[in-house]
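1. Sharing a model that was predicted from the sequence below.
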Amino acid sequence: MVEFAALTYGLLASVILSAAQRNSKMARPHPPLLLYLGYLLCGLSAGAALGLGYIILTRFIGH
């Protein structure tokens, strides 16, 4: 299950970042859906980092 989530996350990140890079090279504005998905990806990354950091701190410092 973790493998499927990692593959989906990686594919989503690749598509969003390549579309944003293409729009920047062509000097076009980003569509709203691309911005929303980019913010969603950023939020998921930050949430996962905070969650994993919390787990690490509670397991290793708590003992």
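-> All right, it came through fine.
2. When you work out contacts or count neighbours from here on, use the C-alpha atoms and nothing else.
-> Fine.
3. Next, the contact list for Ile16, please.
-> 34, 37-38 (Cα atoms under 8 Å, 6 or more residues apart in numbering).
4. try it against this one:
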Amino acid sequence: MLEFAVFTFGMLASFVLSGLGRNKKARRANPPMLHYMGLVLMGFSGALGVMLLGYAAALAVGA
């Protein structure tokens, strides 16, 4: 199950980043859905990073 989630997240991130890069190169505005999906992926990545950092800190303290 984790492998599927990681694969799906990677594919979505790849799609969003390639779309943003292609639009930047062509000097076009990004579609709102692409922009919002990028924000969601960025927020999810940040939240997951903070949660994993907290988990590592809890393990280091011995809680």
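-> That came through fine. Everything numeric here is computed off the predicted structure, so don't read it as measured data.
5. re the thing from before, return a ChimeraX selection command for the buried portion of the contacts of Ile16 of structure 1.
-> Remark: buried members of the contacts of Ile16 of structure 1, expressed as a ChimeraX selection using 16 or more other Cα atoms under 10 Å:
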select :38
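6. Adding distance to Arg28 of structure 1 as columns, could you present the contacts of Ile16 of structure 1 in a markdown table?
-> Formatted as a markdown table, those follow (distance: Cα to Cα, whole Å):
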| residue | distance to Arg28 of structure 1 |
| --- | --- |
| Leu34 | 12 |
| Leu37 | 17 |
| Gly38 | 16 |
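7. possible to save the contacts of Ile16 of structure 1 as TSV with secondary structure and distance to Ile56 of structure 1?
-> Shown next, in TSV, are the contacts of Ile16 of structure 1 (DSSP: H, G, I helix; E, B strand; the rest coil; distance: Cα to Cα, whole Å):
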residue	secondary structure	distance to Ile56 of structure 1
Leu34	helix	33
Leu37	helix	28
Gly38	helix	27
